[in-house]
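> Just a sequence and a predicted model for now, questions to come.
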Amino acid sequence: MQAHRTVSREEWLAARKAHLAREKELTRLHDEVAAERRALPWVKVDKDYRFDTPSGQVALADLFEGRSQLVVYHFMLTPGSDHICEGCAFVSDHVDAARQHFEHNDLSFVAISRVPLSRIKAVRKRMGWKFSWVSSAGGSFNFDYGVSFTREQVASGNVGYNYGTSSLVHDDLHGLSVFYRDGDEVFHSYSTYARGVDVLLGAHNYLDLTPKGRNEKGTMDWVRLHDEYEDRPAAQACCA
């Protein structure tokens, strides 16, 4: 890590106050962008999407669980592959603690993958997650919302991920979509991909406050499934 100057408390306080002005600028800009996001137009969902759940097949509207807002996390699991996306698992590790709060503010959460439900159940059990996670296997949901791609798209070398701004090419990629329900009607209000999901990562926010920051040699290169860290707590290791 690069060496830092050591200064007096007075000099540090002057530098900290100057940086505080920049932080306030960022906070105000964040609020402005969030307001713009909320003001985006919506698209009515006309397709009859169906999802496999432990209690049977349900429609998109059922995933709201009586609330008017729904966040869908597009968890990257590819049919026929044993790989579990470390980044998606990192995001998912943050969900259950927050969920108890945002569910009381009219927001439901569900993860959706296009693998069979049996694969989802196995991963969910291994990782110890409690949030809802359903299968879109056999349907077009993942393709329609920009996180799964056909063989032809992958072969072309450009799947148009993240509104065409990313060069990533894979059968399945990650993202997040937001829906609103008004009676029997469901609307799509927002989707984000790639680093747009970074805002969900509380661990990153802690690291960003420290001298080493995220301590990366490549984007999230240090992240592992939480049961694969060599120094994980013994209590966690015993339950893996």
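Perfect, I can see it now.

> contacts and neighbour counts: CA atoms only from here.
Noted.

> and the gap between the nearest residue to residue 212 once chain neighbours are set aside and residue 213?
Spatial nearest neighbour of residue 212, excluding adjacent residues (C-alpha to C-alpha, 6 or more residues apart in numbering): residue 1 at 7.0 Å. For residue 1, the distance to residue 213 (C-alpha to C-alpha, to the nearest Å) stands at 10 Å.

> I'd say the residue nearest to residue 212 and residue 210 touch.
No. At 11.9 Å, residue 1 does not count as touching residue 210 under the criterion of C-alpha atoms under 8 Å.

> okay, these two: which has more neighbours?
Between residue 1 and residue 210, counted using other C-alpha atoms under 10 Å, the more crowded position is residue 210 (10 against 6).

> quick one, strands of the protein?
43-44, 50-53, 56-59, 69-74, 107-113, 132-135, 175-182, 185-193 (DSSP state E).

> one more structure, for comparison:
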Amino acid sequence: MRQDHAVVSPREWLKARRALLDLEKEHTHLRDKVNAARLALPWVKMEKSYIFDTPNGPKSLADLFDGRSQLVVYHFMFGPTWEAGCPGCSFLVDHFDGMLPHLNHHDVTLIAASNAPLSKLEAYRKRMGWHFPWVSAEGNGFNSDFHVAFTQAELALGKVVYNFTELESANAHEELPGLSAFQKTDDGSVYHTYSTYARGLEEMVGTLMLLDRAPKGRNEDGTQGFVRRHDEYEDAPRRKAG
């Protein structure tokens, strides 16, 4: 195998590693500041009513909290006419099931919401072997209001709003990924507290965080270019070069 890195003595490696540790600690402290600023964001009261199709019948946004005070919704890219969910979104939510007992114990409900009909979501969930709650927002405007779903008419205008800025339609799609958080207060009111999009979702993907610490890192030709649905890797060439 071609060696791209310098080979040094353990003493020299330790010196380089300590220098990197200083940078990692700086990153950790900055992340702490970002987390504090995130918690300090103001809230917006949800005035619009949404009804979602769920395996247990129609439910409102407030119902989706499932008895807890906090709700995190992953806006999963799965359009009404699609036959399968987005591979990138599938990669991200592969990490959800193991989180559920910990989040639920900490008063947080985690779900996914997509514009595909519930029957398609349930069939795909069965294929993927997932257990996290997944609801259909088909026709209720929820994903559109959170700027992750766009009509052809909107795309034809040349620009859409995504990740809090205008995005050229040429770089957009009818569905895009995102995550939103909500708080329900004792009087039953629901507040939007946070949303994130695009690369803001990366920290939720534990596989990427681990790859960042592997010798070759993410070893990709484009952003998540190596990703497949987890039942499709046998048909894909194994990633070796890089």
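Okay, I see it. Just so it is clear, the structure is predicted and the values come from calculations on it, not from any experiment.

> And the strands of structure 1: which comes nearest residue 29 of structure 1?
strand 185-193 (18.3 Å; C-alpha to C-alpha).

> and for the closest one, what span of structure 2 is it aligned with?
Strand 185-193 of structure 1 lines up with residues 189-197 of structure 2 when matched by TM-score structural alignment.

> neighbours around residue 34 of structure 1, how many?
11.

> cool, and the one 4 residues further on?
Taking other C-alpha under 10 Å as the neighbour definition, residue 38 of structure 1 ends up with a count of 11.

> Mind jotting down where the helices sit in structure 1?
In structure 1, the helices defined using DSSP state H lie at 9-38, 86-92, 95-102, 117-127, 141-144, 151-156, 161-164, 202-208, 234-238.

> Spatially central residue in structure 2, please.
Centroid-nearest residue in structure 2: residue 201, 4.7 Å away (criterion: C-alpha atoms, centre = their mean).

> distance of that one from residue 25 of structure 2?
In terms of C-alpha to C-alpha, residue 201 of structure 2 sits 21 Å off from residue 25 of structure 2.

> What of residue 200 of structure 2?
For residue 200 of structure 2 relative to residue 25 of structure 2 (C-alpha to C-alpha), the value is 20 Å.

> ok, now residue 196 of structure 2?
Distance of residue 196 of structure 2 to residue 25 of structure 2, given as C-alpha to C-alpha: 24 Å.

> Look at the two and report which has more neighbours.
More crowded of residue 196 of structure 2 and residue 25, by other C-alpha under 10 Å: residue 196, with 16 against 11.

> Surely that one is in contact with residue 178?
Yes. Under the criterion of C-alpha under 8 Å, residue 196 of structure 2 makes contact with residue 178 at 5.7 Å.

> Spit out the contact partners of residue 60 of structure 2.
Residue 60 of structure 2 sits next to 49, 50, 51, 52 when contact means C-alpha atoms under 8 Å, 6 or more residues apart in numbering.

> picking that back up, in a markdown table, list the helices of structure 1 along with distance to residue 64 of structure 1.
Formatted as a markdown table, the helices of structure 1 follow (distance: least, C-alpha to C-alpha, whole Å):
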| stretch | distance to residue 64 of structure 1 |
| --- | --- |
| helix 9-38 | 19 |
| helix 86-92 | 18 |
| helix 95-102 | 13 |
| helix 117-127 | 19 |
| helix 141-144 | 16 |
| helix 151-156 | 32 |
| helix 161-164 | 25 |
| helix 202-208 | 24 |
| helix 234-238 | 31 |
